[in-house]
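Asker: Sequence and predicted structure, then a few things I'm wondering about:
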Amino acid sequence: MTPEELSQAVLSAVGASVEAGELAVAVPEQVTVERSKNRDHGDYATNVALQLAKPAGKPPREVAALLAARLTQVAGVAKVDVAGPGFLNITLDAASAGVLARSIVETGDAYGKGDSLQGLKINLEFVSANPTGPIHIGGVRWAAVGDSLGRILKAAGADVSTEYYINDAGVQIDKFGSSLQAAANGRPVPEDGYVGEYINDIARDIVAEVPDVLEKSDEEQKKVFTETGLKLMVAEIQRSMTEFGAHFDVWFSEKSLHDSGAVEKAIERLREQGHVYDDGGAIWLRTTDFGDDKDRVLVKGDGEKTYFASDAAYYLDKRDRGNEVCVYMLGADHHGYVGRLKAIVACAGDDPEHNIEVLIGQFVKMLRGGEEVRMSKRAGNIITIDDVVEWIGVDAARYSLARSSTDSTITLDIDVLTSATNENPVYYVQYAHTRMCGVERKAKELGIVRGEFKPELLTTEWESNLLSMLGEFPRIVAKAAELREPHHVARYLEELAGVYHRFYDNCRIMPMGDEPATDLTYARMWLADAARIVVANGLDLLGVSAPERM
């Protein structure tokens, strides 16, 4: 019996009690049934009696007793206990518990997917760094977390569009072009300009692509270096993202908002909403009406549009494309943006508690030999995505960056993440997967074909614990999607790997010597294959490979 089937059985018990006049309540659309953390408390637990007690006008334990009496009549349910203030602890018989393994194998790579976010159209914007240099370590964290979150949201049924916002307008772009021009001409980089070997590399590439660029006027040179430099830098970022496995459905140019007149139109739309006013020669958005600490300038007194004006136009553009929820993933130094972005949403007539979500990611440190690594070979004073991939590889980078809450600062130890030890979390999980694949390889060597599945034979505590963990996977995926926290999947996989290792060490799967394969052999092969599928599905949600051998 799967958790979903058991949930339906609980709902049926509630419905039957209502029809019999035992409970005068509305039957809920769904109930939560979770695996028990303590095996002494049964296989599953539900708090449905606590939820129904008040509307039913009965003590929770009395409601629980009514439901327990009906649930004990359900095929596959061995025992139902009323615990504490009114929890129902449900124990399945071995056959019903073991059926989950067959269900997982038959479902394959679809196991874990659900419909909790069905019908919700989400725009997920992540990384979105200025195209004035390589992606740095903070952006690498968002690439790992953002791409994983996109996969998880889709697994929960959401219609997701992933997006990279190219900040290709404004003063930083001018500085970038000036820095490239200076490098090509052998001049010092302008004050507050960009430095690093990558600037020299791009400058050389531009001269190779436009051989006569240095013969042009200073103004024409600046234009060529800025435009061509942006094109090359964006291409470099796209290459890095592709190699890192981070996919973006849309690469959106900030400059296009200005070129298309979208910024002006956005200001007029907000003015029609009654939130734009003129003061001191500038145009303002009255964001203080919606909790911001001060009103924000849209257009300066000299006519220059602010980044905030672009932010407003960009949000409206996202909504015009049919996105119901716009998720922004920003770095720790952008914490002050939360209030003003929510104010834009409110000024646009939307609900800032629903139509926008802003996730803030904290900083990342890297260690080698116990010392913090601060410098990049190409970028000078930052660690780039290519550095991270070179030092620890894509799998280790993606997994280790996605396995912690973005609220916390994390430290990646290069020595640990390149070691083949249990201290390396990605190795620990991937090794468990290779062990699972090894069962099938050993079976082929012995000429054993997986026979009929008899789930009632899976009775040991290690088998029961493994089945219990496998049954949790859909709930974990749904939880990670709802909370926008991919780390729940990673931590689950580590726990599952430990449970599998204990099962593998205590329950012999393949026969020894000349022993024939038995029904127990087949049952454990089914269970091992179910575990393999769940680990592979979980790693795929994190964009990490599931190797068959290591």
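Answerer: The structure has been received and is ready for your questions. Numbers count the residues shown, from 1 in each chain.
Asker: can we go C-alpha only for contacts and neighbour counts from here?
Answerer: OK.
Asker: If you count contacts, what does the lengthiest helix in the chain end up packed against?
Answerer: As assigned by DSSP state H, the longest helix anywhere in the chain is helix 218-244. Applying 3 or more CA pairs under 8 Å, 6 or more residues apart in numbering; DSSP states H and E, we find helix 218-244 packed against helix 171-184, helix 197-209, helix 385-392.
Asker: another one to put next to it:
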Amino acid sequence: MQNLMYTATDEIRHVVMQAMGRLVASGKLPAEPLPPFGVEVPADRAHGDFSANVAMVSARALKMPPRKIAEAVLGELCLKGTYFTHAEVAGPGFLNFFLAPAWYTAILNAVQTEGEGYTHTAQGGGKKIMVEYVSANPTGPMHMGNARGGALGDCLAAVLEHAGYDVTREFYVNDAGNQIAKFAVSLEARYFQIFRGEDAVPFPEDGYHGDDVRERAKEFAAQYGKQYLDAPEDERRKVLAAFGIERNVKKLHDDLLKYRIEYDVWFRESVLHEDGELADVIALLKERGAAYEKDGALWYAATRFGAEKDEVLVRANGIPTYFAADIAYHRNKFEKRGFAKVVDVWGADHHGHVARLKGAMDAIGVGGDKLDVVLTQLVRLMRGGEVVRMSKRTGKAISLDDLLEEVPVDAARFFFNLREANSHLDFDLDLAVEQSSQNPVYYVQYAHARIWSILKNLAAENIHPRACTPEEFGLLSASEERELIRHLGLLPNEIDEAAKAYDPARITRYVLDLATKFHKFYNAHYVRGEDEPLMQARLNLCLCVRDVLKYVLDMLKITAPQTM
């Protein structure tokens, strides 16, 4: 795709360096090495469409006042053949550049000719990258942290894909270790209680007390009856755990599908135990001198690799820890499956685990710099200005399933992606279902539907869009029109920046800003008018906005309705 923001920026750098070269050649500037300079979009467009700080950063090297340098550069600038009409010196020495109509025409042409490809860049160069997100414990339902992490992770994967990476979406199923043993004991107690009575069978204090465990035990009893009441304990617990995990994983799968999340891979932790990968990584840590024995347990020397304290790898009872499995799992991602980069989306409560795991990647020779972790902060559900903690339906903590019964999927995905992962989020349940311009997702969808309405109304008058000439596109000179086109031109940049920062919220905010600028344009100008060339130019602008709105909403897996 064309990135006309990059093109304009590159043109400025090129003409500035040419001007500086001519000034040095003529002796007007000393021949000194120049530091890198920035080209930015000013906050106030009255100061130009782009601004370069070359004079400011060069003042020390050239031993001249910045404004004097800027004026000298301005005198040597040659903008012929570029997307700029002229430049000005402003303030202490900024060089401000003003775009020509040809740039705005090029943006509209790019949107129309490239179609959905306009949302794709080449930044990733096809590099293999995995995004692992949600990975909720299969012993219970998903909570609000999983809901936010799911929306962020899924939209991040889409952004990376659009930025040119070869993306794999993965869910890690923790179906081994202590929590599964506890799950089995919990199911066993509920299974016994069905036939022997709750008073006769004490429930383990540290067991899983959720209603979902009762449901699984009932389903097991319905299928197997009393068959496992007198079976050997190990056999009974193994069968119970397998039964419960399969059903819980299916529930996770189905709930995530309702949330429009589909994974390429569901990876089982048990595989690492069964195929020897966990044992291999423990042996490797020992071999590299990164593990030692103490108090009957095997420890990982985490402090040698940047962490605050050492971690147990294998408990004194011989059972490997979750951390040991996590090292093996990430080694599998890099060495066995060849990912160049892995991005894990975790809850903020895992922040202490980040340095440990990255250090462990260094310890096994993979390289911790290949692993990046996005931490998501807490979500507060709000209704009527009050914090909501319990589900109306169940009276329990609100799960993803509960949320999606109350709030449309479009709103959930949009709201969870409105802010950066590292910021706390208040999710307004009332606003999420409100059909007004106060609801951001409704506001964006309404912009898309409004454009369809314009087109249908004009079609009823036998007026249809046609291709426009550059001269006709040049008629789009009003500030609201230029601002709207400039925003269309920003999209490739935003995709690249969102991918670099692992911040899909940039794209949600981009599309919200696009809707805002469209509504502002629509309120200021008639599309239907007596001047046919201007009407056609505005119709084509509407088409471009409609298409970009849809492409971005599709990227975020949010619907783009034609009527509302």
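Answerer: Cool, the structure landed. Note that the coordinates shown come from a computational prediction; the quantities given were computed from them, not determined experimentally.
Asker: Once they're superposed, tell me the TM-score.
Answerer: TM-score of the superposed chains, computed with TM-score structural alignment, normalised by the length of the first structure, equals 0.91; 544 aligned residues with a CA RMSD of 2.7 Å.
Asker: rewinding a little: now do the buried residues in the longest helix of the first structure.
Answerer: Across helix 218-244 of the first structure, burial judged by 16 or more other CA atoms under 10 Å covers 221-230, 232-234, 236-238, 240-241, 244.
Asker: just stretch 56-64 of the second structure next, same as before
Answerer: 56-59, 62.
Asker: which position in the second structure aligns with L100 of the first structure?
Answerer: Using TM-score structural alignment, the equivalent of L100 of the first structure in the second structure is I107.
Asker: Can you tell me, leaving aside adjacent residues, what's nearest to its match?
Answerer: G489 (5.8 Å; CA to CA, 6 or more residues apart in numbering).
Asker: Just to check, that neighbour is in contact with A106?
Answerer: No: counting by CA atoms under 8 Å, G489 of the second structure does not reach A106; the two are 9.2 Å apart.
Asker: With neighbour numbers in mind, choose between those two.
Answerer: G489 (24 against 18; other CA atoms under 10 Å).
Asker: counterpart of the more buried one in the first structure?
Answerer: In the first structure, G489 of the second structure lands on G471 (TM-score structural alignment).
Asker: that older thread, pretty sure the match of L100 of the first structure contacts H487?
Answerer: No: using CA under 8 Å as the test, I107 of the second structure is too far from H487 to be in contact (9.7 Å).
Asker: which of those two has more neighbours?
Answerer: Higher neighbour count among I107 of the second structure and H487: I107, with 21 against 18, using other CA under 10 Å.
Asker: Does that one belong to a helix, a strand or coil?
Answerer: helix (DSSP: H, G, I helix; E, B strand; the rest coil).
Asker: gap between it and H162 of the second structure?
Answerer: 19 Å (CA to CA, to the nearest Å).
Asker: before we move on, what about K218 of the second structure?
Answerer: Counting by CA to CA - K218 of the second structure and H162 of the second structure are separated by 46 Å.
Asker: same question, S399 of the second structure
Answerer: Remark: distance between S399 of the second structure and H162 of the second structure (CA to CA) = 31 Å.
Asker: Tell me which of those two has more neighbours.
Answerer: Set side by side, S399 of the second structure and H162 show more neighbours around H162, with 24 against 20, by other CA under 10 Å.
Asker: Aligned against the first structure, show me the partner of the more buried one.
Answerer: When the first structure is aligned by TM-score structural alignment, H162 of the second structure is paired with A155.
Asker: Test my guess that that match contacts K113.
Answerer: Yes: using CA under 8 Å, A155 of the first structure makes contact with K113 at a distance of 4.7 Å.
Asker: what residues do these two have in common as contacts?
Answerer: V477 (CA atoms under 8 Å, 6 or more residues apart in numbering).
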